[in-house]
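# The following comprises the amino acid sequence and a computationally predicted model.
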Amino acid sequence: MARLLADEQFPRKSVELLRTFGHDIITIQETGKAGISDDMVLEFAILENRAVLTINRRDFFKLHKIKPDHTGIIACKNDLDWNRLAINIDAVISTESTLIGKVIRVNRFPSTRL
């Protein structure tokens, strides 16, 4: 299962469901680092060997271009169906052998990789 770091805006209900799927996921709030910048979130994820879960797609796409040697970015479309969001994330990352250096897009429907 994947090691994940949910950024500040990521839905808590989806985090909880991903945990029931067996993923090792923490939130930025749980680390005591709420309010840090997106680039610092990515740096912290790298230090912790975790992929970032975010709905802040544009900013993290830009960060990927600047720093492509990260531990993974899972960029999700904002989906108010938190169960569907978690199921889609699990389905996509479960097929990946590694998340390192990848940006994975998770949409409301079928998901794709960059």
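Nice, I can see it.

# going forward, measure contacts and count neighbours with C-alpha atoms only.
Noted.

# Could you pull out the helices in the protein for me?
12-20, 38-47, 57-66, 82-93 (DSSP state H).

# In JSON lines, list those helices along with mean neighbour count.
Output for these, formatted as JSON lines (neighbours: other Cα atoms under 10 Å):
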{"stretch": "helix 12-20", "mean neighbour count": "17"}
{"stretch": "helix 38-47", "mean neighbour count": "18"}
{"stretch": "helix 57-66", "mean neighbour count": "15"}
{"stretch": "helix 82-93", "mean neighbour count": "18"}
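
# and here's the other structure:
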Amino acid sequence: MSAARLYVDEDVHSAVAAQLRRRGYDVTSAGESGNLGASDGAQLEFAAFQGRAILTFNVGDFCRLHTEYIRTGREHCGVIVSDQVPIGEVVKRCVRLLSTLTADELRGDTQFLGSWR
């Protein structure tokens, strides 16, 4: 059972990644990875290649991408979508999710961060 690793896309403030790292989680961001401006599909591909679930505020596009991955038999490491709430709330919900679900449990799944209040 390995801990999930996280990739934060550019819609989510980089402070989320920094605060999660301070709490001991393995997190990187689009900015740190040189992926600012990349398409949503490229962001998800990068996260999957790196073995990371992706955290995004872009619910519609990433739910569509998740469905496309399932339809075409591709695998990602998890999609975590959130409404735009304060940074501290995003961090708190992520901590709950990441301390509960393993990387294997997130693989190929979509989680709505609002369920982790």
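Cool, got the structure. Source: prediction; values computed, not measured.

# Now the TM-score, please.
Once superposed, chain against chain, the TM-score is 0.88 (TM-score structural alignment, normalised by the length of structure 1); 109 aligned residues with a Cα RMSD of 1.5 Å.

# Any chance of a markdown table for the helices of structure 1, columns distance to Leu4 of structure 1?
Output for those, formatted as a markdown table (distance: least, Cα to Cα, whole Å):
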| stretch | distance to Leu4 of structure 1 |
| --- | --- |
| helix 12-20 | 9 |
| helix 38-47 | 8 |
| helix 57-66 | 15 |
| helix 82-93 | 11 |
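
# of the ones you listed, which approaches Gly101 of structure 1 most closely?
Of all these, helix 57-66 sits nearest to Gly101 of structure 1, with 8.1 Å by Cα to Cα.

# how about the closest one, which residues of structure 2 does it hit?
Aligning helix 57-66 of structure 1 against structure 2 (TM-score structural alignment) gives residues 59-68.

# ok, average deviation of that stretch from structure 1?
Stretch 59-68 of structure 2 differs from its equivalent in structure 1 by a mean of 0.4 Å after superposition (mean Cα distance after the TM-score superposition for structure 1).

# for that stretch, the distance to its chain's centre please.
Computed by Cα atoms, centre = their mean, to the nearest Å, the chain-centroid distance of stretch 59-68 of structure 2 equals 13 Å.

# What does Leu5 of structure 1 correspond to in structure 2?
For Leu5 of structure 1, the residue aligned by TM-score structural alignment is Tyr7.

# Cheers, nothing more for now.
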